[in-house]
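In: mind folding the following:
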Amino acid sequence: MYCGWIMTRPTGRLADRRWSALVLAVALLVSGDARAQSTGGGLSNLFGNIFSGSNSASPAQPQTTPGGNGAPPWSGEDGASGHPLMTASAIRQAAANFGNCVAAMWPDAARRNITQENFQRFTAGLEPDLRIMDLMDSQPEFTKSIWDYLDILVNDNRLAKGKEILAKYKAQFDATEKAYGVDRYAIAAIWGIESNYSTQMGDRSVLQSTATLSCIGRRQAYFKDEFLSALEILNRGDLKPEQMRGSWAGAFGPTQFMPTAFKRYAVDADGDGRRDVVDDPADLIASTANNLKKDGWQTGQTWGYEVVVPQNFNYMLADRAKTMTIAQWEHLGINRAGNQPFPHPTEKAYLLAPAGAEGPGFLMLQNFRVIMKYNPAEAYALAIGHFADRLRGGQPFVQPWPRQERELSRAERLELQQLLAQRGFYRGTPDGQLGGQTREALRSFQASIGAPADGFASSDVLERLRGH
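Out: Alright, predicted model coming up:
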């Protein structure tokens, strides 16, 4: 989702909305989230109206984007990924064949029991939204720190609105908890963070977006399934086309279902014959709970605990693959923040240190992994878990974040990866995104020089790489 931008806050009501959305998406980049670059979500709405520009060796004339709702047109430039299907010429060629591409999907639609009448009705007049090509294949210049991200998402206004939602739909939350065993506060947190309680759901046509991505660009097979699934939803009558508006990647509704996720998880909670996850609170709440339940939600269990990590701790143990019981972590000197006891010493958890040795640690349980299936970014899952706790009446995190640290620019992140590769620690392709492979390489480098191997990409560790 996304192109170069500068973190200068705009002003005005619409600007505030875009800023909140922007920061939410940035958290995906903090965690090296794949969903940010592929499937969208409430997070992807942000980019539909915020970002512009892409990377190209030569300038090109901008192209008009049909149905762009006032958004900037396609830049007309090559995509930043360098993928052959993302060159400007390949995009133009595919766009010229768009009508034929959509028509050629009729046999696949028929196999999904979509009537020919509905196929023709729902695809009539579809035109490609080429602006999506910039959003799909752009690169962020800067990222937002996890503490700034949490500050903005878990705020007093959103907490107040969440409590209103919990009270207003108490009956629906009661029924959902009874049926699915999923914590109402987690569902309310997802609703609040994905769409700011239905106020920021995106305004792009899901059909237009998924059709565009089915026929143009580097992920056509993936999005063909999403497009055909969107047609199935309309064919069945669960939703109307005007309800299916959302992100550039096709996520829609208050908790941002992709069409294929809708097919797997949407339920008709109130028995009216339709699975309406957009305008029916009962269906929305139950469908989101069903999603979490089917992904492995553990009833009665929290998502994790804020913990105090002792000095000189071996941060090589801070790895999602290295799970131990709470009692074993305690034996290694890990204590719960605020001097509180752990309620279940036999629970299995892994240690997360999102800001390195200078910030708070967290022991993550099964439900944290479930939230990451909803959106595979640690920053996102941490925001959901923390927001759920605050809605329940919990307090802010106890320990301070290293707010003196600055986030590295994309050029610096690329340089860090390149230096790690030169020294034999990193074997991936430098892309400026600090995912798990980069953090693992960084930890190995830190260990080799006797520094805390926390995998945190600070300006200090970059300087040490430069001088090493």
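
In: from here on, just use CA atoms for contacts and neighbour counts.
Out: OK.

In: elements contacting the strand or helix carrying Ala411?
Out: Per DSSP states H and E, Ala411 falls inside helix 410-422. Packing contacts for helix 410-422, counted by 3 or more Cα pairs under 8 Å, 6 or more residues apart in numbering; DSSP states H and E, involve helix 436-448, helix 459-467.

In: may I see the buried residues of that helix?
Out: In terms of neighbour count (16 or more other Cα atoms under 10 Å), helix 410-422 has its buried residues at Arg410, Glu412, Arg413, Leu414, Glu415, Leu416, Gln417, Gln418, Leu419, Leu420, Ala421.

In: quick check: Met133 touching Cys215?
Out: No. Applying Cα atoms under 8 Å, one finds Met133 not in contact with Cys215, separated by 11.5 Å.

In: looking at those two, which is more packed in?
Out: Met133 (28 against 23; other Cα atoms under 10 Å).

In: what helices and strands are in contact with the particular helix or strand that has that one in it?
Out: Secondary structure assignment for Met133, by DSSP H and E: helix 131-136. For helix 131-136, the packing partners by 3+ Cα pairs under 8 Å, 6+ apart come out as helix 42-50.

In: another sequence for comparison is provided below:
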Amino acid sequence: MPFRTAVKRLASLASATALSIALLIPTGPAQADAGFRNWIASFRATAIQSGVSGAVYDAAFRNIKDPDLEVLEKARFQPEFTAPAWDYFDNRVHEQSIANGQAMARKWKPWLDKIEARFGVDRYILLAIWSMESNYGEMLKRDDVMRNVIRSLATLGYGDKKRSKFARTQLVAALKILQTGDIDESHLQGSWAGAMGHTQFIPTSYQAYAVDFDGNGRRDIWTSVPDALATAANLLKKNGWQAGKTWGYEVSLPDGKMPGGSMSLSKWQSIGVARASGKPFRNGADRAELKLPGGRQGPAFLVTRNFSVIKRYNNADKYAFAVGLLADQIAGYGTLVNDWKRPFTKLSFAEKQELQQRLADHGYYSGNFDGKIGQASKDAIMAYQAKVGLTPDGHPSMEVLKTLRQR
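Out: From the prediction side, this is the model:
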């Protein structure tokens, strides 16, 4: 299962001493580097015992002399995600991600036709996963995001107690990927935790599901979009994707308490649950479960087997909902009938970019004008709200934007 973690804000280490403690090294960076090099030397035997050749190991570590300290920072500072549902979905299902998905559907149609025919996985689900994982490959172009997978995993294996076992397993798998010749060490790039390529597979998942779909002899999820999308489709198929069926339906609920658990769509309908669009359910015998990701006041959904299969990619309901909702909108099925309940007036994607630009003009924000309201944007909004006498809630609202436009 691809490893994918929401990192909202990084904090810097308090001092070199704190870093030394975290690395289990008693003094400064020079000794920390020596300790890391000793770890690399000692791990060589483990890798060889696991089937990695000494030559591959030595080549992979030829230019790696010290740990990636930013990887350790990102690993340590990951606040639990407790934001409301709308906050998560607004940053992922929006006009830009939909338009880009539709453009990619046209651009890659011949390949998507073939992938869909072979694996039976809906193309729009694959496009939505591609958007969620790497913004249709744009993330792979960012030097501030992509890093050497071998160095990242060695850093975690050496310096992060919580992830050490995971990282060492992934490091051996990454070395075996190099050994197959699918990619060379100079191009084995990924996230800080080792997730790789357009569709962000960790090395062990790559080994289990990677596909050479373009037929060039290499399973290249880094530069081959067909390989990356086919690999994602292979994961879903092998985990039980039901071809020709949906992930779920937005529904309207009758008054009163709803039962839990899984029932057939026909049974749900018999107790007053209906599609929010007014259309009939397809495949009434299919079983579904009721989910209310935003509470009873937000949109309600009946989710089917394919929803659970999406969660094999990332085991979180919000992730699976974002993939499903984005896929539906890329396919042209329209927006939600009952939108998320926000305590403010929602901005369009372009208006959120304008908000970031205006906050920067006023000296509150120094990040990218990407329309994604992360922690840096929220901090800037709160600082501005406090300055002008608004409630400092950090919401990207029309009310804040209008105030900025007037100044």
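
In: now the TM-score, please.
Out: In this superposition the chains share a TM-score of 0.76, using TM-score structural alignment, normalised by the length of structure 2; 337 aligned residues with a Cα RMSD of 2.6 Å.

In: which position in structure 2 aligns with Cys238 of structure 1?
Out: Quick fix: residue 238 of structure 1 reads Asp, not Cys. Aligning on TM-score structural alignment places Asp238 of structure 1 opposite Asp182 in structure 2.

In: how close does that match get to Glu80 of structure 2?
Out: 36 Å (Cα to Cα, to the nearest Å).

In: higher neighbour count, the two?
Out: Asp182 (15 against 9).

In: and that one, that's in a strand?
Out: No. Applying DSSP: H, G, I helix; E, B strand; the rest coil, one finds Asp182 of structure 2 to be coil, outside a strand.

In: contacting residues for it?
Out: With contact set as Cα atoms under 8 Å, 6 or more residues apart in numbering, Asp182 of structure 2 has these partners: Gly217, Arg218, Arg219, Asp220.

In: check Gln200 of structure 2 too.
Out: By Cα under 8 Å, 6+ apart, the neighbours of Gln200 of structure 2 are Pro2, Phe3, Arg4, Glu133, Ser134, Gly190.

In: cutoff 7 Å now
Out: Counting by Cα atoms under 7 Å, 6 or more residues apart in numbering, Gln200 of structure 2 touches Pro2, Glu133.

In: which one in structure 1 is aligned with it?
Out: Under the alignment (TM-score structural alignment), Gln200 of structure 2 maps onto Gln256.

In: and what of Asn148 of structure 2?
Out: When structure 1 is aligned by TM-score structural alignment, Asn148 of structure 2 is paired with Ser205.

In: okay, now its match: neighbour count?
Out: 25.

In: again with Arg236 of structure 1
Out: Residues near Arg236 of structure 1, counting by other Cα under 10 Å: 15.

In: how close does it sit to Arg275 of structure 1?
Out: The value you get for Arg236 of structure 1 to Arg275 of structure 1, if Cα to Cα is used, is 10 Å.

In: and the helices and strands packed on helix 410-422 of structure 1: which comes nearest Gln63 of structure 1?
Out: helix 436-448 (36.6 Å; Cα to Cα).

In: just want the angle from that closest one to helix 459-467.
Out: Interaxial angle, helix 436-448 of structure 1 versus helix 459-467 (axes from the mean of the first three to the mean of the last three Cα atoms, to 10 degrees): 70 degrees.

In: so which bit of structure 2 is helix 436-448 of structure 1 matched to?
Out: Following TM-score structural alignment, helix 436-448 of structure 1 has no partner segment in structure 2.

In: and stretch 367-383 of structure 1, by the same measure?
Out: The aligned range for stretch 367-383 of structure 1 is 306-322, by TM-score structural alignment.

In: what residue of structure 2 is the furthest out?
Out: Ser270 (37.1 Å; Cα atoms, centre = their mean).

In: and the helices in the stretch 101-250 of structure 2?
Out: Using DSSP state H, counting those that start in this stretch, the helices found in the stretch 101-250 of structure 2 span residues 109-119, 123-134, 149-159, 164-180, 203-209, 225-238.
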